[in-house]
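Enquirer: A predicted structure for the sequence below; I have some questions about it.
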Amino acid sequence: MATKVLTLVGSLRAGSTNQQLAEATVLNSPEGVEVSVYSGLESLPFYNEDHDVESAVPAAAQALRDAAGAADALLLISPEYNGTMPAVLKNAIDWLSRPFGTGAVKDKPSAVIGTAFGQYGGVWAQDEARKALTIAGANVLEDVKLSIPNSVVRFAELHPKDDAEVVGQVAEVLANIRTVAEAN
């Protein structure tokens, strides 16, 4: 049985290099790993505890929770916006963290990767996402990392799925996620 990895992408822009990196994960997942990229984060309302009641959870939030609950692991792909993760990704983590202590990310193997224009590949944003996931209760795989710098230049004429180095790194990230998910 394949390990199901739900991927959340912090960039909503269709042509973003992080969206392309997500495509590369789908196309280059190793045997035994099934990657799906979640669509709909742009429809997710900002987290508001007043709206997070059993009978009135917004449909978009419930859909995200259901998708995460059905997955064996999470992979977040984050650009870096002003030195941190995009609000849409933080908002998704907030919805997935509730109800506190039993949310959809509780103990779920999770990793964060990404690419950014800067020389460090978005490591600050990825570190912030790992921190938020940890506090939300996820089993964050601290050793499973991939930060690809200079994205605009590196992927100007080459899609990440066609970059042999990136393909190998993505496959390794997913294999590591599978190993931890299967051990749970």
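Expert: Thanks, I have the structure now.

Enquirer: C-alpha from now on. contacts and neighbour counts both.
Expert: OK.

Enquirer: the most centrally placed residue in the chain and Gly114, how far apart?
Expert: By CA atoms, centre = their mean, the chain has its centre lying nearest to Leu76, at 1.2 Å. For Leu76, the distance to Gly114 equals 8 Å [CA to CA, to the nearest Å].

Enquirer: same thing with Val123?
Expert: According to CA to CA, Val123 stands 8 Å off from Gly114.

Enquirer: so what sits against both of these two?
Expert: Ser147 (CA atoms under 8 Å, 6 or more residues apart in numbering).

Enquirer: would you mind identifying the next helix or strand past the strand ranked longest in the chain?
Expert: Ordering each strand of the chain by length in residues (DSSP state E) puts strand 139-148 first. Using DSSP states H and E, the helix or strand that follows strand 139-148 towards the C-terminus is helix 151-154.

Enquirer: okay, one more to line up with it:
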Amino acid sequence: MKIVGIAGSVRPGAYVRKLLEASARELPASADFEIWDGLDQVPPFQDGPLPPGVEQLCRTLSGADGVLIAAPAHSALPAQLGEALEWAASRRSGAVLVGKPVAVVTACLYAHEATWTQIELCRALAAAGAIVHGVDLLVSPAVSQFDSEGRLVDPAFRARLCGMLEKLCAPVPVKPVVPFARTTV
């Protein structure tokens, strides 16, 4: 199973990048994990052909079995992440998130920050047709949450995260397609 990770911040050394890397360490051994680092190459959504950064994003997402997004907590989606999701949801991109499992984790100081980020991300991902698994976890950038190997320290946090990642890596049940039958009354 191939999982693609996206850190929802373009800042060098962003805390959510560490959270993404720590989350990847908790994935099942059978998962192949790759971080997509092109968020800074995604322009605002517009008409016309797909820009090169968006083509790379869509190619990467279409080849993935699931997606893991680590996002900073804000009252709105980080702009670049919102643009990437809008492109990924578009018909021109092939709507690459339709039916794809996506897990979302957030880093924040306060619970309400995680809630806002989770709501906005889940709304954007659901609109794109993704199957969303989210956990609003309090991971404070102010306190050391990682051990010397980059793993999450808090066992309760790791347990909740592992539960979400198990859902991400679980096979997606395929529902049988029922042909449309027109009836006359």
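Expert: Yes, it's here. From a predicted model like this one, the values you see are computed outputs, not experimental measurements.

Enquirer: what packs against the longest strand of structure 1?
Expert: If you count contacts as 3 or more CA pairs under 8 Å, 6 or more residues apart in numbering; DSSP states H and E, strand 139-148 of structure 1 packs onto strand 109-115, helix 123-136, helix 164-183.

Enquirer: Ala67 of structure 1: which of the ones you listed is closest?
Expert: Closest of those to Ala67 of structure 1 is strand 109-115, at 14.2 Å (criterion: CA to CA).

Enquirer: check contacts around the residue nearest to the centre of structure 1.
Expert: Thr7, Leu8, Val9, Gly10, Ser110, Ala111, Val112, Ile113, Gly114.

Enquirer: what do you get for Asp154 of structure 2?
Expert: For Asp154 of structure 2, counting by CA under 8 Å, 6+ apart, the contacting residues are Gln145.

Enquirer: and the contacts of stretch 95-108 of structure 2?
Expert: Stretch 95-108 of structure 2 has contacts (CA under 8 Å, 6+ apart) with 15-16, 19, 58, 61-62, 65-73, 88-89, 114, 117-118, 121, 125, 128-141, 164-165, 168, 172.

Enquirer: re earlier: just say which of the helices and strands packed on strand 139-148 of structure 1 is most tucked in.
Expert: strand 109-115 (a mean of 27; mean count of other CA atoms under 10 Å).

Enquirer: where in structure 2 does it fall?
Expert: Under TM-score structural alignment, the match for strand 109-115 of structure 1 in structure 2 covers residues 101-107.

Enquirer: contacting residues around stretch 8-28 of structure 2?
Expert: 5-7, 33, 39-40, 68-72, 78, 80-81, 106-107, 141, 146, 150-152, 158, 161-162, 165-166, 169.

Enquirer: that should have said stretch 35-47 of structure 2, apologies.
Expert: 4-10, 51, 53-54, 56-57, 60, 80-81, 83-84, 86-87.

Enquirer: and the residue nearest to the centre of structure 1? What does it align with in structure 2?
Expert: Taking TM-score structural alignment, Leu76 of structure 1 has Ile69 as its aligned residue in structure 2.

Enquirer: do the same with Glu23 of structure 1
Expert: Aligned against structure 2 by TM-score structural alignment, Glu23 of structure 1 finds its counterpart in Glu21.

Enquirer: so when I look at that match, I'm seeing a helix, right?
Expert: Yes. Judged by DSSP: H, G, I helix; E, B strand; the rest coil, Glu21 of structure 2 forms part of a helix.
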